[in-house]
Each structure stands twice: as structure tokens, then as C-alpha cells.
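Chemist: Give me a 3D structure for the following:
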Amino acid sequence: MSQFPVHGAGLGYRRALMGPLAGQNPAQVNFYEVAPENWIGLGGKMGRKFRAFTEQHDFVCHGLSLSIGSPAPLDEAFVRRVKQFMREHDIKLYSEHLSYCSDEGHLYDLMPIPFTEQAVSYVAERIMRVQDILGERIAMENVSYYAAPGQQMEEIDFVNAVLEEADCLLHLDVNNIYVNSINHGYNAEEFLYAMPVERCAYIHIAGHYNEAEDLIIDTHGADVIDPVWDLLDKTYERFGVIPTLLERDFNIPPLEELLGEVDTIVAYQKKWSRQDNALARNA
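Modeler: Predicted coordinates:
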């Protein structure tokens, strides 16, 4: 597997955490993640605090509004702002969602791209254009979805085809695999093992909301549940330890509780690092 842009366990950096994290350096957190849309152009006291923090820690970007599958033209001016933001803060990677969120206006939600061969070519071309502007590969995240309009391919075949044609990286969201497996009735482990994890830059793990027995809403607003932790465990078992970030966007608990979940990531990573080291010694 290729070298990762970051290592260890990560935490989403939200404005609500600026105060609790000020002056702290939690040992279990190796990198942080921000949505560039929430920080580009930020000035004043808060901007200075953010800059001071990015100077001390490794950061990645996980965008919200690239809208890679949109029928509207690619917002190249926005991509150039992202490029400048990444340079200013030494951001290690830019990732986005394999979905769209705009047409003539912003839809304020992540909409599913039709799983078709035509969409594969369209999206891959737009990803390659983004990579040309940034001068580096980006990572695309497998997303949660609740309907599949115009579907002609299986989700896994669509994701793999886009990543291959665009020659981009994978941002693997373990929670999204679990959510989709419940909502669309497939085997989560089989889906995971069919992913091109050799392209993976880092992993997301998050919580969700159970609307019904067969409907889960991907909220990032709750603790990670055991079946999702188990899927992360299987990911490490099959593919080795991969940098993994706890994603929490709503109902953000005290920092100590978030760090407790980061500790769980670290524990799984140590478990499989020991296993890998033992196998290497016995080889």
C-alpha cells in the first residue's frame, strides 16, 4: 500500500472544539480534519488561532461543496481557493464526497450520483480536472445514500470504476458501508473487501441514527456503535492499519468523550500493529 499523507488516529476539528483544544496536545490525536468551506477567508482573532493550530498539527481537508457529480459546471474558482488554503496551512490531502450538492443553486444535502457508465466518465473527468488544478491527487469518499435513481450498475462497481478511471485516491468511510448495507440489504464485509483499499488515503468512522430497523440516517451525531467498530476491526485485519479519523459534526460531547472514542481507534490500531509485527518476525 502507498504511503499515507497522515498517520495514526485523527479527530474532526470543529469551531466548538477550538476552546477545549486550545493549549492542549492530546497524545492520541495524530491529525485533524476540516471542511475548507468553513475556514477559507477566516480572519481576525479566530483566524489567527486557527493558523496557530495548523502550524502545530497535521491537517487534512474534507470538503462539502465540490459537487463533483453536479450537472452544473465545475466551480474551478473554488478549487483554486482550496489550493491556496491548503498551501497556507500545509494541508496534507483534499478529499470530497462521491456525490453532488448543487445544480443552479446549492441543495444543502449530498445527493446520489446515478450508478451508470455515463456518470462514471463524467465524474472521472471532473475529478481529473480538480487534480490538474491542485497539482495532486484527491481522495473520493464512498457516501451514504437512500435512493438510487437511474441505477444501471451496482454501487461497488460504480465506485471502483470512478476511482480507476480518474486515478484518484479512496477516502474509505466504514460507517457509510454499514449504513448502506442496512438500508439497501447487502453484506457489509463483502462490500468492504471489494473496495480498492490499496488506493485508501485514510478512513472515516462515525455514528448514525436508527430511524427504523431497515433505515439508518447518517448523521455523524452519535457515538460509534459496536457493529461499525467491528467493521473497522475487519478492515485492519484484512488490509493492515490505515489512518482513521473520528467524524463528529452534531451533538458534540465534551472533548474527553471524543478522545475516548479516539482511544478506541488507537486500541484497534495497536492490536493489528502488534499482529503485523509478530507476523513479520516469524516470516
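
Chemist: contacts and neighbour counts: CA atoms only from here.
Modeler: Will do.

Chemist: now stretch 58-73, how far from the centre of its chain.
Modeler: Taking CA atoms, centre = their mean, to the nearest Å, one finds stretch 58-73 lying 11 Å from the centre of the chain it belongs to.

Chemist: List the buried residues of it.
Modeler: For stretch 58-73, burial by neighbour count (16 or more other CA atoms under 10 Å) applies to 58-70.

Chemist: so which of those residues would you say is closest to A119?
Modeler: Ranked by distance to A119 (CA to CA), the buried residues of stretch 58-73 are led by G69 at 7.8 Å.

Chemist: now the buried residues of stretch 58-73 in JSON lines, with secondary structure?
Modeler: Formatted as JSON lines, those follow (DSSP: H, G, I helix; E, B strand; the rest coil):
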{"residue": "D58", "secondary structure": "strand"}
{"residue": "F59", "secondary structure": "strand"}
{"residue": "V60", "secondary structure": "strand"}
{"residue": "C61", "secondary structure": "strand"}
{"residue": "H62", "secondary structure": "strand"}
{"residue": "G63", "secondary structure": "coil"}
{"residue": "L64", "secondary structure": "coil"}
{"residue": "S65", "secondary structure": "coil"}
{"residue": "L66", "secondary structure": "coil"}
{"residue": "S67", "secondary structure": "coil"}
{"residue": "I68", "secondary structure": "coil"}
{"residue": "G69", "secondary structure": "coil"}
{"residue": "S70", "secondary structure": "coil"}
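
Chemist: Now show me the structure for the sequence below, then we'll compare the two:
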Amino acid sequence: MADALPRRSAGLGLRRALLDQLIEAPAGAFDFLECAPDNWIGVGGALGEKLEALSSRHPLSCHGLSLSLGGPDPLDAGFLRQTRDFLDRHRAALYSEHLSYCSADGHLYDLLPLPFTFDAVRHVAGRIAQVQDALGRRIAIENVSYYAAPYRALGEVEFIGAILREADCDLLLDVNNVFVNAINHGYDARAFIEAMPGERIASYHVAGHYDEADDLKIDTHGAAVKDDVWTLLAHAYATHGVRPTLLERDFNFPPLPALLAEVERIRALQAKAP
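Modeler: Modelled structure (predicted):
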């Protein structure tokens, strides 16, 4: 397993559309890259060679898409073995997955929210424990954006905290998701950040979103990070301390220098944080 990422580090999402630009990027342009193993397992040829080149040069973090931690279907043991091999091969420093589900008798091709119930806590925590055993490492779970809230016996803060404790895993705190959910569901984003268990935070994500309306934000990863999200990230640093932070961008890619300018903004906020 690779060494842990430095707390003061800023990364960029490794996307196929950016491969050539990332390979040609100047030294020190970013501190690490993050990819989804689900999109790379079994990929060979020129694309596989470029991934190998990047992972041999830069620390790699991995963010899963399809384990379906909250789903009803049995965990895919074969896929977990492939994921472990991928993480070990590329010496991945971190591995995270979404606190959601994406399959039920087949893939649903979306990250769907869970009911905030005690039964869901036990179900998800048990599955996270299985995943950690299968991968031979701790994982982090990411708070997700959602637009329709299932049944709630617990608040979201209590739900996330209960899973982290019962599963004994870490948290990937997505600051943009907190901002989007706070607008869409009418809660205080800063208070939500403050209520997160800082000792569990392994890393942060920031991304852009789409302003559908004053009271409706859509998590797209297809635009520049908004000023309000940068401000919320600074608040997270001030509250819980600096951790490795990734800039997510999935489409509508600007020229690489524009993305690297956002990576530099992460670094600037980290430098100012206590």
C-alpha cells in the first residue's frame, strides 16, 4: 500500500479526456490524482499504458462508483478482488465509496440516497466491514447529494456519524454536496460541517454545480467551483483542519491551466488554514 497523502495536498480527477494533458502537465502542478477503479479495471492498450505512466509518477487516490454500499444485492466478491488488485497495483493512497446505493436486481446507473434509519445504519455498516476485510484496508465513505429525501428516523448528521462509528471507517467530506443539499433541503451548511466528526475525515472533495434556481442546485461536476463552496471549504479547514483535497471535474473541461488554477486555490486555502 502506498504512503498516506500529506494533509496539505491538492489533487485533480484523472479523467480519460485529460490523460494527455495530465501526462504533459508541469512538475508540481498537482499533488495527486484520483480515479474510479470501476472505469479502469481491465483496461489495457494505450489507455492502460497512460494510466500506468501517471500512477508511476504521481500518488493515486481511488473513488469507487458501483459497490452499492447501501444496496440490497449481495456485494460482488469478484469485483472486490479486482478492486483490491487495482488498488495494490497502483499503490493507491486512499479508497472511498459513496454512502448510497446504485443497484437492486441490477445496476440503476445513479447514486441513490438511503433512508436515515437504524436498520440502514446496521445494514450499511455491516457491508462496509465486509468491504474493508475484502480490500485489506480502511475505506472512507462520501456524503452524497440527493434531491428527494427517503424516510428519516435520524437526522443526516446522526446517520452518517452512526455508520462511521459502527463500521469503524473514515469520511470523505464532499463540501460541494453539503452546500447543494443545504440549499435544496433548507439546512445550515456551516453547522453541518461543524457537526461532522473531524477525527474521521480522511479527505475532502470540491466541485462545481448548476444553479437551477435560488432554492435548487444540481451537483454536476461540470463547472468551476462556486465562491460559496470555496468559502465553505475554508470553514471546513478552520473547523477540522486541512486534509488532502480533490478538485472534481467530469465534463465541460476547460483548458488544463484553468483546472490547475483551481488546484492552486485549494493550496492557497490550505496555506492560510491553521
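
Chemist: Columns distance to E155 of the first structure on top of the buried residues of stretch 58-73 of the first structure, output as a markdown table?
Modeler: A markdown table is the format used below for those (distance: CA to CA, whole Å):
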| residue | distance to E155 of the first structure |
| --- | --- |
| D58 | 32 |
| F59 | 30 |
| V60 | 26 |
| C61 | 25 |
| H62 | 22 |
| G63 | 22 |
| L64 | 21 |
| S65 | 22 |
| L66 | 21 |
| S67 | 18 |
| I68 | 17 |
| G69 | 15 |
| S70 | 18 |
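
Chemist: What strand or helix carries I133 of the first structure?
Modeler: Element membership for I133 of the first structure (DSSP states H and E) is helix 117-134.

Chemist: That helix packs against which elements?
Modeler: helix 76-89, helix 155-166 (3 or more CA pairs under 8 Å, 6 or more residues apart in numbering; DSSP states H and E).

Chemist: Check these for me and report the most buried one.
Modeler: Highest mean neighbour count among these (mean count of other CA atoms under 10 Å): helix 155-166, with a mean of 18.

Chemist: Residues contacting that helix, please?
Modeler: Where contact means CA atoms under 8 Å, 6 or more residues apart in numbering, the residues beyond helix 155-166 of the first structure that reach it are 115-117, 120-121, 123-125, 127-128, 140, 142, 169-170, 191, 194-196.

Chemist: One more: stretch 43-63 of the second structure?
Modeler: Contact partners of stretch 43-63 of the second structure, identified using CA under 8 Å, 6+ apart, comprise 2, 5, 16, 19-20, 22-23, 31-37, 40, 87, 90-97.

Chemist: ok, of those, which come out buried?
Modeler: Among those, those buried by neighbour count (16+ other CA under 10 Å) are 5, 16, 22, 31-37, 87, 90-97.

Chemist: Restricted to helices, list these.
Modeler: If you go by DSSP state H, those have L22, L87 in helices.

Chemist: and the helix holding I133 of the first structure, how far from the second structure on average?
Modeler: Superposing on the second structure and averaging over aligned pairs (mean CA distance after the TM-score superposition for the first structure), helix 117-134 of the first structure comes out at 0.3 Å.

Chemist: Show me which positions of that helix end up buried.
Modeler: Buried-residue list, helix 117-134 of the first structure, by 16+ other CA under 10 Å: V120, Y122, V123, A124, E125, R126, I127, M128, R129, V130, Q131, L134.

Chemist: looking at the second structure, where would I find the counterpart of the helix or strand that it is followed by?
Modeler: Counting by DSSP H and E, the next helix or strand C-terminal to helix 117-134 of the first structure is strand 139-141. Strand 139-141 of the first structure lines up with residues 140-142 of the second structure when matched by TM-score structural alignment.
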